[in-house]
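S.K.: please find the sequence and the predicted model below.
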Amino acid sequence: MTTLRREAKTLELPWRFTGREDELELIRRSLTAGHHGIVVTGPAGCGKTRLVTEAVRGSDRARAAGTPETRHLSFAAFAHLLPERVSLHRAVQLLSGVRLLVVDDAHLLDDASAALVHQLAVHGRTRLIVVAADVGPCPGAISRLWTGELLPRLVLEPLPGEETEQLLAAGVGGSLEPLTLNRLRHLSRGDLRLLRDLVDALRERGLLTCRAETDTWAWRGPVPVTATIREHAAQVLEGPREARETLERLAFAEPLPLPMGDLDLRLLEDLESDGLIRIDDHGTVRLTHPLHGPVLRAAAGRLRAARLARTPDRWEAALAAESAALTGRIEQADVRPLPTPVGEWLAQEGAAVPAGYAAVRARFSRLRGELREAAAWAREGLRGAPHDARCRCELALAAAQSGDTATAQEAIDGHPDLDEPSAWLAAARGDTEGALAAIGDAMDGMVQRYGNEAGAPGVGAHGAGEGAGSVTEAEPACADAVFALYDLVRLGAPGKAAELLPADSVFALHANALAREDGAALDRAAEALEERGFLLFAAEAHAQAARAHRDPRAARTSRTRAVALARRCQGARTPALSGLVLGELTARQRQIVTLAAAGLSNRQIAEQLTLSIRTVGNHLYSAYARLGASDRGALPWLVELPEVQPA
């Protein structure tokens, strides 16, 4: 096992700036002729200062910043730019000659400094970039910059998931395993400073290990509570003793909540007003910030921890309830997000995840289009039960629908009865006829296992495919049979599936629209699928609509929606999505990616297109990021599906 470690005293350079391309361009445009600047606001730690620093890199500028300690001192933020005693009028005159002034942490400015910034905006001779966090009250002179329409305001949202993943990969030096990625994003809640401090703590303690089977970095076990991490949770560590005891009880109860009746109502009111706890509609109480629980548990003494800790039997029933809830949602064809704190906590802490739960969790994720996450859950189950057929089935399905035929084949080796993964493995290899035949085998197997109520009686090994035999008109009652029939629709062969699927289901809606080659109806089916959480299915339906539309504008709209949804599906590469992916790239990137997929080296591409080798490499790097590829070995799948192989 490889461990990523660095010395605690190593001086780390800032992480490479990642994403925020639109926001970067907006700030840069605000500094061009005819513009007077911009105000950038957003949650603490979301990267406002780093974004502005990148936008003004190389520019001649002056900088000022507010601090909590100097809010009572006049012009404290501008002490390095102004004489010791100065009036507001004189300060405006002195700074009007500055071409660009960056004001950071403007929400912490003293009143005189805030008034100075406002007057500079009114005069319009100095371009201003004003950065303020959305925490607590902001000086009126600052808020009136945008409410009074003196400057435009850019509200910076937390970094999107895809860009956060790229940022972490750059900071760690490799891709993160999906459950680790989700955990870091959950703990940091969009605070990039906290995110970096967490990664630094993991590296200092050597807690990131390389998973050989996926070549990704993973973290299991408790949160490393370093001095820096403690600073982020100072609010819960420094409160009154009574409040601290209540917070500790909640911390040691995790991942389960506590009933409100078990706690002091007066203390709960104070903690809720401080934003430290949240109470749900069922009257149960949890800590608000996911970092606070680990920090409180680490700060408690050994005896207190032994007294407050819960035993495993306390969460076993909750884990079974989570599994039942996930299964129920799948049977109801509704896979919208569902909280699963107990299962996630087990995996995060490095405890054994029961294979049955892991398989259900993997299936739920796969149906949502979260293919890498589905594979990760399947692997969690296989760690304790390496031969579990359910987890192997989910791993194979997630891998095959991602175009990873090697992993899919390895997962089903020795399990010839896994027909559904075999179907998608055939589809990934371009053998559509073989895929359809395997789905027929899967239907036969369901009938043998569950009886005729599990599938349509008389469905033979070839009855599932169009023109491959006869199918009776009975409707499948089993969720497995419904999804097996729906696989035919996804593979472009609706045929009798449209008749056999439950008539009022969203899957039948999709099947009927595809059978009629009705682009508008396919788009409506895609919207219904997306509403129920089936993002990959929705992407495929939009992709099929793009091919069915006769109006080029409608086809372009469907294709754009398909690409947008497919990008949220963690590297999905299914037949329906074939040919869509390259549309995400610029014309030059498409040209270079196509040549790289054909096997040309960077040097050969550079010579053919009369470019520098470095330019080719930069284009490929950008293309990899957009396509979700790690190297050029994945490009052939992204460019075009492999040729159909004989069955």
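M.R.: Sure, I can see it.
S.K.: every contact and neighbour count from this point should use C-alpha atoms.
M.R.: Fine.
S.K.: wait, residue 347 touches residue 219, no?
M.R.: No: the pair residue 347 and residue 219 does not pass the contact test of C-alpha atoms under 8 Å, sitting 9.8 Å apart.
S.K.: roughly how far does the residue sitting nearest the centre point of the chain sit from residue 341?
M.R.: By C-alpha atoms, centre = their mean, the chain has its centre lying nearest to residue 161, at 3.8 Å. Per C-alpha to C-alpha, to the nearest Å, residue 161 is found 20 Å from residue 341.
S.K.: and here's the other structure:
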Amino acid sequence: MPSLWPFAGRSAPLAALRSAPRGSVVVGPAGAGKSRLASQAVEKQDGVAWVRATAAAAEIPLGAFAHLLPPTPPSGNPLTWAANAIDAGTLVVDDAHLLDPVSAALVHRLAQDRRVRVLATVRSGAPAPDAIVALWKDGLLPRLDLEPLTLAETGSVLEAALGGRIETATLARLWDISQGNALYLRELVLSGVLRDVGGLWLWHGELTLTSTLRETIAARIGELTAEERDTLELLAYGEPLGLDSPVLEQLEARQLITAQQDGKRLQVRLAHPLYGEVIRESCGTLRARAVHRRLAAMVEAAGGRRREDVLRTAVWRLDGGAPGDPGLLARAADQARAVRDLALAERLARAAIDAGGGPTVRLGLAAILGYRDRYAEAEEVFREVQESGLTGDHRVDCATTRAFNLLWGLGRPDQALRVLDEADDGTLSLDARQGVGFVGGAVIGYAGDLDAAAARMDATERLGPLTPRGVLVHGFARASLLACAGRAAEFQEWTDRLFATLGPHADRNPSMSTSMAEARVRIAVSSGDLPAALRLAEHAGGQDGWARSRAQFGAYRAMVLRLGGQVGEALAAAAEAVALLPPRSPLGGSCLGELAHAQALLGDPAAAEATLARARDVTVPTGPAAEAPLRLARVWTLAARGDITGAVETALTVAASPYPIYAMVGLHDLVRLGRPSLAAARLADLPVDGPLLPLLVRHATAATPQALDEVSLGFETFGMLLHAAETSARAALIYRDQGLQRAARAAETRAWTLTRRCQGARTVALLDLDVPGLTPRQREVAVLAARGLTNREIAERLVLSIRTVANTLYAVYERTGVNDRVALADLLDAGGE
């Protein structure tokens, strides 16, 4: 990190300050960056004088101006004397709200006289002398309110400060905690809470406050009465709370708390997240435990009517040293797991076990360990619980959860199926048998056999009427299989019926909701709806604070960006997803596969090979979803090395995938590699729904360059710019072979234009693509024509004859393949002219 904190994210207010001819008054909260902004605005200017007001200097008239004034004051008017003594083009008055009345009057006088340009900073909410307030009230100087940094501005500041990218969730967390305050943001970074993972900065460990930040926040909180402190302590450990205290109004007036109506309750919070950090740090261990016990008692006395009260009460009791009921702790652990606070969920589950919780509590702990990517630990607990004598439905719950841990975490689908089969000993209820059957079908499907999976689910349906749990498990599992098959129409019909049946409880299970979100992304991609796929991936990844979920949908985001030709952005998205992976993960294939794929397309096969080598150690082999992305990446890594034969052979292995959505991509990669005859018939036979597959079939069977032109336009309509560029480049080659030079140049120009929008991507089809070359004179004429000038106007400007301009422009059209000024303007704009 640079030794000096960079100035970034304030381009608009900086421009406003620099362009204010008479100066301006910058108003904002403490730490917003007012002084830094003013300093930046006058940087490299001559004749700048600074006045920094302080409370101490305010005890003396003109004390803040002492360094600018002669040592002996006159006997006459001190304001005129002081104003005449200020020999500067620009006067910067920092913290003008702290000026004494005479100094404030002097600033007002200087602004009024307009002999000196005045820039003043004022803390919002602080009392200021009337003469300073009059600067903007009387229209002498414009007022510039410095708003908190936006999320995007915060990202710009952090990337400049850290010299690298910052992970999306980490950026959001820092912005939320700092609330856009530049000083707070800087101190949070200096606290060491961030870790550099391959050039990507992530949140690491617990938040600690620097002494500067702690002292700044403590000064903002100020002196507190015993009752005020008591109230703030309750909020620091338990916000939001429905409090009723006589000190609330005065705390609100001091902007230390906020209050908002929530139904019948008035919910009170601290006004800033960091206030809680400082207050908690000032509490000793015994004091903190007492506050926690008091919070638990308050909620229990009110009846604990809200669903979240279970979790809050259990945590407060645990932190207060009186954990109590193991049932309460176990229910709280389930709630923490549902909201993906997995560290807390594990802590609560272990506390429940220590308090006497039995096998079902240990089963919950095993599930939590699996969610925390500690699959081997989870398997040990699952095995112990299953051997402890569980009966009936509890045994099935253990078997089904353990089966997914064996499949996803350890890559053992066969063992997962054995565990499920052993659980069904013939004495199970219908609900339990349905659970075993549907989960077994899901395991088989994830492992790659969609037909066998569907057969097992069909057989399970025939066992009897579906119970509510059966509807849920079957519904989500079947939807996932339909998505892997690319059967979009059936998927939509199925999910519409499912959600109508489930009603408001459809999203109660976070894991199933994640599975459904993934299925929706797959359907959108296989149908060619890239905008919808990107929205779904970004929404699903942003909704969940779970690192696994962010990695999962980060990989999908990278895939969609890559398909859309935004290969540089795809590389960044994939790198972010990879940084979130644990040492071993079922998501290693998708995350590292997308990273290697983007690296290969950007012409860095060495980096792609290194990424694929790492994937061998990281990826848990769970089936096609883990394998296919890596094989697709290898296709283009080999192609980037010039090994087209190896690339074709690898694409053929993807084309044999049991998942039609991957087979479709593998077959089309054969077309992109120049082997359409290997793919055309098989593409046409695929059962994938949607408008994309017919376009891929047309690409594979295109027999003329004109047909390829139409396919290229189709790809562009889908937003698949790299595919469109490749297709136009192929058309250009065929046109040239046929001696149709003008058509060849038009196709080549289109391919070049599209490629320029693909952020540096280069593939086999684009290797022979040259930028349309124009002579300097041709380029000069082309640019003027693209701007709308007539031939006569161009001739007059360049001192040429109109005939010369016309001939030159004709040569430009011939070389580029465009026909008019509008098309020429589009071409030159895409080319960065």
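M.R.: Sure thing, it's come through. Keep in mind that this is a model prediction, so the values were computed, not measured.
S.K.: coming back round to it: OK, contacts around the residue nearest to the centre of structure 1?
M.R.: Contact analysis of residue 161 of structure 1 by C-alpha atoms under 8 Å, 6 or more residues apart in numbering lists nothing.
S.K.: neighbour count for residue 347 and residue 219 of structure 1, which is higher?
M.R.: residue 219 (24 against 20; other C-alpha atoms under 10 Å).
S.K.: wait, isn't the more buried one in contact with residue 180?
M.R.: Yes: between residue 219 of structure 1 and residue 180 there is a contact at 5.7 Å, judged by C-alpha under 8 Å.
S.K.: which residues do these two both contact?
M.R.: In contact with both residue 219 of structure 1 and residue 180: residue 348, using C-alpha under 8 Å, 6+ apart.
S.K.: residue 89 of structure 1 should be in a helix, yeah?
M.R.: Yes: looking at residue 89 of structure 1 with DSSP: H, G, I helix; E, B strand; the rest coil, it is inside a helix.
S.K.: burial count for it?
M.R.: Using other C-alpha under 10 Å: residue 89 of structure 1 sits among 10 other residues.
S.K.: swap in residue 51 of structure 1?
M.R.: 21.
S.K.: cool, and residue 265 of structure 2?
M.R.: Residue 265 of structure 2 has 11 nearby residues by other C-alpha under 10 Å.
S.K.: got it, and residue 614 of structure 1?
M.R.: 12.
S.K.: which part of structure 2 lines up with the strand or helix carrying it?
M.R.: Following DSSP states H and E, one finds residue 614 of structure 1 within helix 613-627. Mapped onto structure 2 using TM-score structural alignment, helix 613-627 of structure 1 covers no residues at all.
S.K.: so which bits of the following helix or strand past that helix are buried?
M.R.: Using DSSP H and E, the helix or strand that follows helix 613-627 of structure 1 in sequence is helix 635-639. Buried residues in helix 635-639 of structure 1, defined by neighbour count with 16 or more other C-alpha atoms under 10 Å: 635, 636, 637, 638, 639.
S.K.: dump these to JSON lines, plus distance to residue 557 of structure 1.
M.R.: Shown next, in JSON lines, are these (distance: C-alpha to C-alpha, whole Å):
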{"residue": "635", "distance to residue 557 of structure 1": "25"}
{"residue": "636", "distance to residue 557 of structure 1": "26"}
{"residue": "637", "distance to residue 557 of structure 1": "24"}
{"residue": "638", "distance to residue 557 of structure 1": "21"}
{"residue": "639", "distance to residue 557 of structure 1": "21"}
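S.K.: against structure 1, where does stretch 807-817 of structure 2 fall?
M.R.: Counting by TM-score structural alignment, stretch 807-817 of structure 2 has no counterpart in structure 1.
S.K.: can you mark which positions in the helix holding residue 614 of structure 1 are buried?
M.R.: Result for helix 613-627 of structure 1 [16+ other C-alpha under 10 Å]: buried residues 616, 617, 619, 620, 621, 623, 624, 627.
S.K.: is it true that residue 103 of structure 1 lies in a strand?
M.R.: Yes: counting by three-state DSSP, residue 103 of structure 1 is part of a strand.
S.K.: which residue in structure 2 aligns with it?
M.R.: So, by TM-score structural alignment, residue 103 of structure 1 is matched to residue 93.
S.K.: packing partners for the helix holding residue 614 of structure 1?
M.R.: helix 587-597, helix 602-609 (3 or more C-alpha pairs under 8 Å, 6 or more residues apart in numbering; DSSP states H and E).
S.K.: looking at those helices, which is buried most?
M.R.: helix 587-597 (a mean of 18; mean count of other C-alpha atoms under 10 Å).
S.K.: residue 310 of structure 1 and residue 251 touch, don't they?
M.R.: No: in terms of C-alpha under 8 Å, residue 310 of structure 1 does not count as a neighbour of residue 251; the distance is 10.5 Å.
S.K.: ok, the two, which is more surrounded?
M.R.: Set side by side, residue 310 of structure 1 and residue 251 show more neighbours around residue 251, with 25 against 15, by other C-alpha under 10 Å.
S.K.: excluding chain neighbours, what is closest to that one?
M.R.: Among residues not flanking residue 251 of structure 1 along the chain, residue 293 sits closest, at 4.3 Å (C-alpha to C-alpha, 6 or more residues apart in numbering).
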